[in-house]
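Peer 1: Need coordinates for the following:
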Amino acid sequence: MTPAATRSDRRISPVFLGIAAVTAVAGWAVWTGFADSTGFAVFLFVTGAWIVSLCLHEYAHARTALHGGDLSVGAKGYLTLNPLKYTHALLSIVLPVLFVIMGGIGLPGGAVYIERGRIHGRWKHSLISAAGPLTNVAFAVVCTAPFWLDALDGVPRAFQYALAFLAMLQVTAAILNFLPIPGLDGYGVIEPWLSYRIRRQVEPIAPFGLIAVFALLWVPEVNVVFFDAVHALLRGLGVEEFQRYCGYDLYRFWRSWFGEEDPGCAVD
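Peer 2: The predicted structure follows:
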């Protein structure tokens, strides 16, 4: 591979830069309350930031794989942060965004395709799988920094709410991704340490892992336990439940179109 090709494989995609630019402009609109369009601005800001985090999640998998020995990730375009290059663009981007819109849940998406045969060493395989959800953890820490640093003075309330909701998405994504369920990154972390027989038995059900998680979250008892854990973690990071709720309420700017009651989340 020539140096020019290598540079091209790792150049940040204009698609990603465009998403990041929209996110930044929307964040500015939320901060300033531009044109009295706070709800729509929160929607664009949170959705854009969520897509950015998904791209970084997949990039972390690919970058770690590159250093682990899989040089093919560059040719596949994974190092450009372009969501259109992912093997499962529907699972990696579209479905996670739909789940946010429908239920305010940061459901993990599909991973990039790593040629595992090129990588030697169980620790390397585990680290490649862990790199993605660790990116969500880092994103959550950044989003909650103003809360646990007690640095909210001067931060507009709408922006606080948006950050709180975005932080909740990152925490839910990290927890779900780390579950040791076939098809999710958590299973990828432990898989190299399992026997060959167990791996072969699990392999046929791996594609259904994400569906199983989604189904389990519809079980009331499971849903309560899961969100109790999410709320406890966020409270530990200084984010209160009403802030997250108000962030989700602002995100759903279309609720008034259907006559839903205004919960009274003041942003002035």
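Peer 1: Please count neighbours and contacts with C-alpha atoms only from this point.
Peer 2: Noted.
Peer 1: Please work out how many residues are found near R116.
Peer 2: R116 has 14 neighbours, counted by other C-alpha atoms under 10 Å.
Peer 1: quick one, what contacts it?
Peer 2: Residues near R116 by C-alpha atoms under 8 Å, 6 or more residues apart in numbering: 70, 125.
Peer 1: Tell me which helix or strand the closest residue to E115 other than its chain neighbours sits in.
Peer 2: Nearest in space to E115, with sequence neighbours left out and distances taken as C-alpha to C-alpha, 6 or more residues apart in numbering, is D70 at 6.3 Å. For D70, there is no helix or strand it lies in under DSSP states H and E.
Peer 1: Now for D70: which residues touch it?
Peer 2: With contact taken as C-alpha under 8 Å, 6+ apart, D70 is in contact with 114-116, 118-119.
Peer 1: quick check, nearest of those residues to V213?
Peer 2: Of all the contacts of D70, the one with the least separation from V213 (C-alpha to C-alpha) is I114, at 22.8 Å.
Peer 1: Could you pull up the residues touching V73?
Peer 2: Going by C-alpha under 8 Å, 6+ apart, the list of residues near V73 reads 62-63, 65-66, 79, 114.
Peer 1: this one next, for a side-by-side:
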Amino acid sequence: MSNFLWYPIEDLPFIFIVIMIAFTVHEFAHAYSAYKFGDRTAYDAGRVTLNPRVHIDIFGMILLLIAGFGWARPVPVNRGKFKYPRLMGIVVSAVGPLSNLLIAGIGILALYVMNQTGLMDVGSIGVHRAIIHFLYYLITINLMLFIFNLIPVPPLDGYRIIQDLVPLKVRFKMDQNVHWGMFLFLLIIFIPQLRAVTITPLFSLSGDIIGGFQSFYELFFHPVSWQSFILDFLGYSRS
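Peer 2: Modelled structure (predicted):
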């Protein structure tokens, strides 16, 4: 970490690319699923696209680089257009974080293939370093966004999922007090002591998620010596 950035300044090109991929796919997943369920709000706003320009929030991206968290432009969703508003609302909210989980899984699979086939040792040092750094951030940032967005605090996706799960009376009270939830969210983000006992422990789940992907891939491939490779590479412990 540099003096003013969350990430090493020399890795910014990789991080910019990963953030654009992560945010774009996340918001596209929200917009596309809402459109398929009958809500044209995001479609009419031009959000059903993989063009990063319509999804990226410059301030949210800068904050991610500086503070380690950030956001994209939220996708407008009108749940009243859904045939089953609560069920489809849960799906629309969940597909965003799940898309980040999928991207991380693809990155882990790429590392597995490279390690098993010997591609980890092929090519020049510069090319090798670039690929490794890109995959490292592709996995870690997308896992962070997956976990972070499922926290049940507004304005995150986890809060919207809870809203659609609870009884309508509870949801009404949640809507009345959403500003307090936003206040709590800002306190957690900007006060290091609160982050240390809330968000930081959640991010430690990344190691377990990576281990789960490993076990899943081993259903289709012969077990090899890569079992601890990815966790060690990303700095996690299986203890």
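Peer 1: Make CSV out of the contacts of D70 of the first structure and add secondary structure.
Peer 2: As requested, those are arranged in CSV below (DSSP: H, G, I helix; E, B strand; the rest coil):
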residue, secondary structure
I114, coil
E115, coil
R116, helix
R118, helix
I119, coil
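Peer 1: which of the residues you listed also appear as contacts in the second structure?
Peer 2: Counting by both residues aligned by TM-score structural alignment, their matches' C-alpha atoms under 8 Å, the second structure reproduces these contacts from the contacts of D70 of the first structure: 114-116, 118-119.
Peer 1: Out of the residues you listed, who's the most crowded?
Peer 2: That'd be I114 among those, by other C-alpha under 10 Å, with 21 neighbours.
Peer 1: tell me the contacts of it?
Peer 2: Contacts for I114 of the first structure (C-alpha under 8 Å, 6+ apart) come out as 62, 65, 70, 73.
Peer 1: now the helices for the stretch 151-268 of the first structure?
Peer 2: All helices of the stretch 151-268 of the first structure, identified by DSSP state H, counting those that start in this stretch, fall at 157-177, 185-190, 196-202, 209-217, 220-236, 241-251.
Peer 1: Now mean neighbour count and distance to T6 of the first structure too, for those, in CSV please.
Peer 2: As requested, the helices of the stretch 151-268 of the first structure are exported to CSV (neighbours: other C-alpha atoms under 10 Å; distance: least, C-alpha to C-alpha, whole Å):
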stretch, mean neighbour count, distance to T6 of the first structure
helix 157-177, 26, 30
helix 185-190, 22, 28
helix 196-202, 11, 35
helix 209-217, 14, 34
helix 220-236, 14, 41
helix 241-251, 22, 40
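Peer 1: who wins for proximity to M102 of the first structure among those?
Peer 2: With distances scored as C-alpha to C-alpha, the stretch of the helices of the stretch 151-268 of the first structure nearest to M102 of the first structure is helix 241-251 (10.7 Å).
Peer 1: Other residues contacting that closest one?
Peer 2: Contact with helix 241-251 of the first structure is made by 38-40, 42-43, 46, 104, 158, 160-165, 168, 231, 235, 263, 265, as judged by C-alpha under 8 Å, 6+ apart.
Peer 1: for stretch 50-58 of the first structure, same thing?
Peer 2: Stretch 50-58 of the first structure is contacted by residues 16, 19-20, 78, 81-83, 92-93, 97, 109, 111-112, 131-133, 135-136, 139, 166, 169 when judged by C-alpha under 8 Å, 6+ apart.
Peer 1: So which of those residues are in strands?
Peer 2: Using DSSP state E, the subset of these located in strands is empty.
Peer 1: returning to that earlier point: is it possible to get JSON lines of the helices of the stretch 151-268 of the first structure that adds distance to A5 of the first structure?
Peer 2: Formatted as JSON lines, the helices of the stretch 151-268 of the first structure follow (distance: least, C-alpha to C-alpha, whole Å):
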{"stretch": "helix 157-177", "distance to A5 of the first structure": "33"}
{"stretch": "helix 185-190", "distance to A5 of the first structure": "30"}
{"stretch": "helix 196-202", "distance to A5 of the first structure": "36"}
{"stretch": "helix 209-217", "distance to A5 of the first structure": "35"}
{"stretch": "helix 220-236", "distance to A5 of the first structure": "43"}
{"stretch": "helix 241-251", "distance to A5 of the first structure": "41"}
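Peer 1: Tell me which of the ones you listed sits nearest to W123 of the first structure.
Peer 2: Evaluated over the helices of the stretch 151-268 of the first structure, closeness to W123 of the first structure peaks at helix 185-190, with 8.6 Å, by C-alpha to C-alpha.
Peer 1: Tell me which of the helices of the stretch 151-268 of the first structure approaches C143 of the first structure most closely.
Peer 2: Nearest to C143 of the first structure among these is helix 157-177 (5.5 Å), distances taken as C-alpha to C-alpha.
Peer 1: average distance between the closest one and the second structure?
Peer 2: Following the fit onto the second structure, the mean deviation recorded for helix 157-177 of the first structure is 1.5 Å by mean C-alpha distance after the TM-score superposition for the first structure.
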